[in-house]
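# Quick one: sequence plus predicted model below, questions after.
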Amino acid sequence: MESSVATTVLLPIALGVVMFGLGLSLTTKDFARVLSYPKAVVVALVCQVLVLPALCFGLVYALSLPPELAVGMMLLAASPGGTSANLFSHLAHGDVALNVTLTAVNSLLAVVTLPLVVNFSLGHFLAGDTGIGLQFGKTLQVFAIVLIPVALGMLARNRMPVLAERTRKPVKLLSLVFLVGTILVAVYQERANIGGYLADIGLATLLFSVLSIALGYLAPRLFRVDRRQAIAAAMEIGIHNSVLAITIALTLLDNTRIAIPGAVYGIVMFFTAGAFGYLISRRVTAPTSTAEVP
């Protein structure tokens, strides 16, 4: 995967549009909603922030991945849930309100947890390479990439609610167009290497996706969390913001090989999440209202 205009210019723009669109869908109530079902939120966040990176660490060791690909997997594990989790949760009859809350809180936490996990991974797997890392300045860039577009979106919704509501769907469509266009350009430029990427990291990303979804669903159920909320947690933990992982790898770490797991996972996760959603939705009755599940 070589750096190009598609990956170094269009990708950050696409990520900014995606995060701005996320902000348009959020209010301060989404953060306060943590108090409405604290057990579901705490279990999901512990799984995503602590358990999942540890699980990924064990996976890359078990598969003996090359150092840079191992760092890419850990970067992926540290990335918050993607906005697509809301859609998959809705289709699988999950608690979408919980998804929105988890995305909001975890995006905030990621400003701290993501640099910690990435720097640990770089020091552990690439100890001899001191040329890359997320130092303070780059950590501030993570803050800018993750939170500033979200904050602007929330501000727009607060100051201009009618306009924000009207533009929310067009912004989502625009973000989708940006993402699909960027991915298609990148895939075309890397068409000769795609087979090699899949051979290098395909199994790891598939196993990681399955384990993420399984952890996200089974851990809440173990703590007697409502089934619809467990589905929401599974989608939130199983669908990572791979665009964020790729952007950080290419722009902040300036390492194209670290970006490969995020690129492959960005494709694989839709198949695994779709399969899980199809299977679990057959066991769950669709909600008859938008009322929150206690």
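Sure thing, it's come through. Computed from a predicted structure; not experimentally measured.

# from here on, contacts and neighbour counts on C-alpha atoms
Noted.

# need the helices for the stretch 1-150 of the chain, in chain order.
Taking DSSP state H, counting those that start in this stretch to define them, one finds helices in the stretch 1-150 of the chain at 5, 11-24, 28-32, 38-46, 52-62, 67-78, 84-91, 96-125, 136-159.

# Centre of the chain to the longest one, how far?
Here the centre of helix 96-125 is set off from its chain's centre by 9 Å, with Cα atoms, centre = their mean, to the nearest Å.

# Please spell out which residues along that helix are buried.
96-108, 110-111, 113-115, 117-123, 125 (16 or more other Cα atoms under 10 Å).

# picking that back up, format the helices of the stretch 1-150 of the chain as TSV; extra columns: distance to residue 253.
Rendered in TSV, the data for the helices of the stretch 1-150 of the chain read as follows (distance: least, Cα to Cα, whole Å):
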stretch	distance to residue 253
helix 5	17
helix 11-24	14
helix 28-32	31
helix 38-46	26
helix 52-62	19
helix 67-78	11
helix 84-91	25
helix 96-125	10
helix 136-159	9
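
# wait, residue 220 sits on residue 40?
Yes: proximity of residue 220 to residue 40 meets the contact threshold set by Cα atoms under 8 Å, at 6.6 Å.

# so what sits against both of the two?
Taking Cα atoms under 8 Å, 6 or more residues apart in numbering as the contact criterion, the residues that touch both residue 220 and residue 40 are 230, 233.

# Please point out which parts of the helix or strand where residue 183 lies sit buried.
Using DSSP states H and E, the secondary-structure element containing residue 183 is helix 161-189. By 16+ other Cα under 10 Å, the buried positions in helix 161-189 come out as 164, 168, 171-172, 174-175, 178-179, 181-183, 185-186, 189.

# excluding its backbone neighbours, what's nearest residue 73?
When the adjacent residues along the chain are set aside, residue 73 lies closest to residue 261, with 5.8 Å between them (Cα to Cα, 6 or more residues apart in numbering).

# Second structure for comparison follows:
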Amino acid sequence: MDSPLVTALVPAVLAAIMFGLGLSLTVGDFRRVVEHRRTVAAALGCQLLLLPAVCFGLVELFGLAAAPAVGMLLLAASPGGTMANVYSHLFGGDVALNITLTAVNSILAVVTLPIVVNLAVAHFDPAGDGGEVGLQFGKTTQVFAIVLVPVALGMVVRARRRRFAERAERPVKVLCLVLLAGIVLAALFAERKNAGGYLVEVGPVAVVFSVLSLATGYYAARLVRAGHAQAVAACMEIGMHNTSLSLTIALSPSLLDSTEMAVPSAVYAILMYFTAGAAGLLLRRAAPTPVSPAGESPR
């Protein structure tokens, strides 16, 4: 992935993704943390601390090779994706809480994601085969610039030009997805001879991690006495990671520059729609039955 086009395009796509996220955020999204502080604290604790630890245990248990193992930890450290909002809406979750979690987690991930990935790099040492890993602690400032600055700019645009931001949000998202899909397809084509082996190696780990992420989100919220709708929101937010972000970081020549590290995110990006959909259907059946004003369940 050392094409000059990719070298220039991947960081630009990442910046555009984060700008699009900023277009959907307001200061009010962060203020809602106070309203649901226990649920937010539980969800973020799971996302930032528990899930990377669980993921580390899984890659050790399954014996993943170094590069896919780092790729799984990169995925685990990534915040919730925008599809979490959609799935939360479909299955009766508190979408406002989803937006709050996305907003806070996206900011925190600027610090936590490089730390988790660098610890994974130090442990698994994927550069031992003679290659180089670009994401070192000295690169944290660069990640900050590519990720946080566009988010801030997007929020400024939304605050000052709300209608423009609302009109631009969807086209920016679609453009980013198209460009990212092209980059991923190019990466997979370059590694087409190894694609089957990657799927066999990473697929089981990705499925187990997805299921555990979804279950952790729901039950962690319930543990702090959150309502069903808030627990569904936490389930989807924690269980549907931002694969656009993790893919772009893995493929970026100025960061990790590794197709092998991108494979877990690519596999997970497909599988999570099925695991999250199954979880949503189960949670919909488990939802409390509405009670009529007279105290009787509706017929």
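Done, it's in. No experiment lies behind these values; they were computed from the predicted model shown.

# ok so, going back, mind giving me the packing neighbours of the helix holding residue 183 of structure 1?
helix 11-24, helix 136-159 (3 or more Cα pairs under 8 Å, 6 or more residues apart in numbering; DSSP states H and E).

# Run the chain-centre distance for the shortest one.
It refers to helix 11-24 of structure 1. On the basis of Cα atoms, centre = their mean, the separation between the geometric centre of helix 11-24 of structure 1 and that of its chain is 13 Å.

# and that helix, what other elements does it pack with?
Helices and strands touching helix 11-24 of structure 1, by 3+ Cα pairs under 8 Å, 6+ apart, are helix 136-159, helix 161-189, helix 242-247.

# so who does the nearest residue to residue 72 of structure 1 once chain neighbours are set aside touch?
The spatial neighbour of residue 72 of structure 1 that comes closest, neighbours along the chain excluded (Cα to Cα, 6+ apart), is residue 258 at 4.3 Å. If you count contacts by Cα under 8 Å, 6+ apart, residue 258 of structure 1 has them with 68-73, 246, 249-250.

# Just name the closest of those residues to residue 193 of structure 1, please.
Using Cα to Cα, residue 69 is the member of these that lies nearest residue 193 of structure 1, at 15.2 Å.

# what about the closest one, neighbour count?
Burial of residue 69 of structure 1, expressed as a neighbour count using other Cα atoms under 10 Å, amounts to 23.

# what about the residue lying closest to it once chain neighbours are set aside, which helix or strand?
Once flanking residues are discounted, residue 69 of structure 1 sits nearest to residue 258: 5.4 Å by Cα to Cα, 6+ apart. Secondary structure assigned from DSSP H and E places residue 258 of structure 1 in helix 256-281.

# can you pull the buried residues of that helix?
Using 16+ other Cα under 10 Å as the test for burial, helix 256-281 of structure 1 gives 256-266, 268-270, 272-274, 276-277, 280-281.

# how big's the offset between that helix and structure 2?
When structure 2 is superposed, helix 256-281 of structure 1 averages 1.5 Å from its matched positions, counting by mean Cα distance after the TM-score superposition for structure 1.

# Check the gap between the residue mapped onto residue 159 of structure 2 from structure 1 and residue 273 of structure 1 for me.
For residue 159 of structure 2, the equivalent position in structure 1 is taken to be residue 158, counting by TM-score structural alignment. Here the distance between residue 158 of structure 1 and residue 273 of structure 1 works out to 33 Å (Cα to Cα, to the nearest Å).

# Now which residue in structure 2 aligns to the residue nearest to residue 72 of structure 1?
For residue 258 of structure 1, the aligned residue in structure 2 is residue 261 (criterion: TM-score structural alignment).

# Could you do residue 89 of structure 1 as well?
Residue-level alignment of residue 89 of structure 1 against structure 2, with TM-score structural alignment as criterion, gives residue 88.

# neighbours of the residue nearest to that match when sequence neighbours are not counted, just the number please.
For residue 88 of structure 2, the nearest residue in space outside its immediate sequence neighbours is residue 233; the separation is 5.4 Å by Cα to Cα, 6+ apart. By the measure other Cα under 10 Å, the count of residues near residue 233 of structure 2 is 32.

# cool, residue 82 of structure 2 as well?
Neighbouring residues of residue 82 of structure 2 were enumerated by other Cα under 10 Å; the total is 20.

# wait, it sits on residue 243?
No: if you go by Cα under 8 Å, residue 82 of structure 2 and residue 243 don't touch, sitting 9.9 Å apart.

# okay, now residue 223 of structure 1: neighbour count?
Other residues within reach of residue 223 of structure 1, judged by other Cα under 10 Å, total 12.

# Sorry, slip of the keys, the one I care about is residue 33 of structure 1.
Per other Cα under 10 Å, the neighbour tally for residue 33 of structure 1 reads 16.

# now it: how far from residue 221 of structure 1?
Computed as Cα to Cα, the residue 33 of structure 1 to residue 221 of structure 1 distance reads 20 Å.

# do the same with residue 252 of structure 1
When Cα to Cα is applied, the distance between residue 252 of structure 1 and residue 221 of structure 1 equals 38 Å.

# what does residue 239 of structure 1 give?
19 Å.

# who wins for proximity to residue 198 of structure 1 among the helices of the stretch 1-150 of structure 1?
Nearest of those to residue 198 of structure 1, taken as Cα to Cα: helix 67-78 at 12.0 Å.

# Tell me the helices and strands packed up against that closest one.
Contacts of helix 67-78 of structure 1 with other secondary structure elements, assessed using 3+ Cα pairs under 8 Å, 6+ apart, are made with helix 52-62, helix 96-125, helix 242-247, helix 256-281.

# With distance to residue 152 of structure 1 added, can I get those in JSON lines?
Supplementary listing: these in JSON lines, determined by distance: least, Cα to Cα, whole Å:
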{"stretch": "helix 52-62", "distance to residue 152 of structure 1": "30"}
{"stretch": "helix 96-125", "distance to residue 152 of structure 1": "14"}
{"stretch": "helix 242-247", "distance to residue 152 of structure 1": "18"}
{"stretch": "helix 256-281", "distance to residue 152 of structure 1": "26"}
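
# Quick one: closest of these to residue 23 of structure 1.
Shortest distance between residue 23 of structure 1 and those, using Cα to Cα, is found for helix 96-125: 8.7 Å.

# The closest one vs structure 2, average offset?
Its aligned residues in structure 2 lie a mean 0.9 Å from helix 96-125 of structure 1 after superposition (mean Cα distance after the TM-score superposition for structure 1).

# which helices and strands sit right next to that helix?
helix 28-32, helix 38-46, helix 67-78, helix 84-91, helix 136-159, helix 227-238.
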